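Trainee: The following block contains a protein sequence and its predicted model.
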Amino acid sequence: MKFIVVLSLLLLLNACSSAPNGDETLQTAARDKIALENSDAVKSQLMQLHKEWKGTPYRFGGMSKRGVDCSGFVLLGFEQKFGLSLPRTTDEQSAVGKSVSKSNLRPGDLVFFKTGWSTRHVGIYIGNHQFLHASTSQGVMISSLDNSYWKQKYWQSRRL
């Protein structure tokens, strides 16, 4: 009986280990897929991602084609197309990689928005002032950074 209690405690302690922060959470799962530095190839993969997910409805906490939220879509997209593991939440994703100015964006950069007092939104830049994201109103779609709503809400960009 003591053995089972000790084993249970050890398993519980292992399960409660803290997650790494910042760049440490950006793990390479299968980096052989495509280099993020290759803008044309990245854009091609992102357009394929859009084709596969277009219209998928927004669902807070969702992680499937039945419904996905913005950070879940970004996480799944980078995993599927580039073999990269990202953190789950927008807040955590906003801390990975390095800051990049809006004027120096390239395909594959993450773009972040402050959509409310404490609400954040994330998408993936695809070029030509456009980004791919899971919109709360229209699901997975492409939007323009020049759109008056997104222009006003823009917060920061990160390069992985």
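Mentor: Arrived safely.

Trainee: going forward, measure contacts and count neighbours with C-alpha atoms only.
Mentor: Will do.

Trainee: Would you mind identifying the next helix or strand past the longest strand seen in the chain?
Mentor: Longest strand of the chain, by residue count under DSSP state E: strand 120-127. Per DSSP states H and E, strand 120-127 leads on to strand 130-135 as the next helix or strand towards the C-terminus.

Trainee: Remind me what the next helix or strand after that following strand packs against, helices and strands.
Mentor: Going down the chain from strand 130-135, the next helix or strand is strand 139-144, by DSSP H and E. Applying 3 or more CA pairs under 8 Å, 6 or more residues apart in numbering; DSSP states H and E, we find strand 139-144 packed against helix 39-53, strand 130-135.

Trainee: how about 6 Å then?
Mentor: Under the contact criterion of 3 or more CA pairs under 6 Å, 6 or more residues apart in numbering; DSSP states H and E, strand 139-144 touches strand 130-135.

Trainee: the inter-axis angle of the strand it packs on versus helix 39-53?
Mentor: Taking axes from the mean of the first three to the mean of the last three CA atoms, to 10 degrees, one finds strand 130-135 and helix 39-53 inclined to each other by 30 degrees.

Trainee: here's the one I want to compare it with:
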Amino acid sequence: MRIPSLLSSLLLAASVHAAPADTPDDMGRFLNDKGLLSQIDQVRQNVTNKASDLVVNALGFLGAPYRMGGNSVETGFDCSGFVKAMYEQTVGLILPRKAEQQAAATQLIDRAELQPGDLVFFNTLRRAFSHVGIYIGDGKFIHSPKPGAQVRVENMGVSYWSHRFDGARRVAPAPTLTNATTTEPGLR
């Protein structure tokens, strides 16, 4: 009697421990059967393409003049005006106007997680989030730096920027951001 009881216990224990191993396979089959795996890959590719488009578009504005309060190539850009214009033109999202508002409206990420298209913030005026740029990869960002200067690429590892780094943020469609292509009243 003792052997069947022991055997039952072992079988029960084996089945309990085997269930979690089957779960990922079942989940994978479910996602595949519903076509969700390909949709996830499409979303991932779409995000990557938009970030690449954003960086390429921003690089096209190298040399545009700085202008306090500016938000177009015709008038010149300040830092947050440049970021706002690039996101609106390329991604279709309308970000808030000021750097500190852009920081508040985006998702905090670790510096190690930076990807092209993310926002990088700096304390350049003795206050948090007083300057913003767009991360382009390889430790570099593009921004409109200051009066008398032009849109340019900088290395975040340079002492000036590394000492003033305030954090990184990721832009994602959220209730605090609006899609520029929407036609619903009150969203533009």
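Mentor: On my side now, so go ahead. Keep in mind that this is a model prediction, so the values were computed, not measured.

Trainee: Mind checking the TM-score on these two?
Mentor: Scored against TM-score structural alignment, normalised by the length of the first structure, the superposed chains reach a TM-score of 0.71; 126 aligned residues with a CA RMSD of 2.1 Å.

Trainee: hang on, the earlier thing: how far out from the middle of the chain is the longest strand of the first structure?
Mentor: Computed by CA atoms, centre = their mean, to the nearest Å, the chain-centroid distance of strand 120-127 of the first structure equals 8 Å.

Trainee: so what corresponds to Tyr149 of the first structure in the second structure?
Mentor: Using TM-score structural alignment as the criterion, the counterpart of Tyr149 of the first structure in the second structure is Tyr160.

Trainee: Just give the number of residues close to the corresponding residue of the first structure for Leu108 of the second structure.
Mentor: For Leu108 of the second structure, the aligned residue in the first structure is Ser99 (criterion: TM-score structural alignment). Counted with other CA atoms under 10 Å, residues neighbouring Ser99 of the first structure total 15.

Trainee: Over to Ala85 of the second structure?
Mentor: Ala85 of the second structure: 22 neighbours (other CA under 10 Å).

Trainee: So what does Gly92 of the second structure match up with in the first structure?
Mentor: In the first structure, Gly92 of the second structure lands on Gly83 (TM-score structural alignment).

Trainee: Point me to the residue sitting closest to the centre of the second structure.
Mentor: Taking CA atoms, centre = their mean, the centroid of the second structure lies closest to Arg170, which sits 2.8 Å from it.

Trainee: Wait, that residue touches Asp118, no?
Mentor: Yes. Between Arg170 of the second structure and Asp118 there is a contact under CA atoms under 6 Å: 4.9 Å.

Trainee: Helices of the first structure, start to end?
Mentor: 2-15, 39-53, 70-82, 90-93, 148-153 (DSSP state H).

Trainee: Could you export the ones you listed as CSV, including distance to Asn104 of the first structure?
Mentor: CSV is the format used below for these (distance: least, CA to CA, whole Å):
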stretch, distance to Asn104 of the first structure
helix 2-15, 40
helix 39-53, 12
helix 70-82, 20
helix 90-93, 19
helix 148-153, 16
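
Trainee: from those helices, which stretch is densest packed?
Mentor: Of those, the one with the most neighbours on average (mean count of other CA atoms under 10 Å) is helix 70-82, at a mean of 22.

Trainee: before we move on, the earlier item: aligned to the residue nearest to the centre of the second structure, what sits in the first structure?
Mentor: Superposed on the first structure with TM-score structural alignment, Arg170 of the second structure falls opposite Arg159.

Trainee: tell me the contacts of that match?
Mentor: The contact partners of Arg159 of the first structure, by CA atoms under 6 Å, 6 or more residues apart in numbering, come to Gly97, Lys98, Asp109.

Trainee: From those, keep the buried residues only.
Mentor: Among the contacts of Arg159 of the first structure, those scoring as buried are Gly97, Asp109 (criterion: 16 or more other CA atoms under 10 Å).

Trainee: can you list the contacts of Arg159 of the first structure in a markdown table and add distance to Leu10 of the first structure?
Mentor: Formatted as a markdown table, those follow (distance: CA to CA, whole Å):
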| residue | distance to Leu10 of the first structure |
| --- | --- |
| Gly97 | 34 |
| Lys98 | 37 |
| Asp109 | 40 |
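
Trainee: What's the separation between Leu36 of the first structure and Leu145 of the first structure?
Mentor: 21 Å (CA to CA, to the nearest Å).
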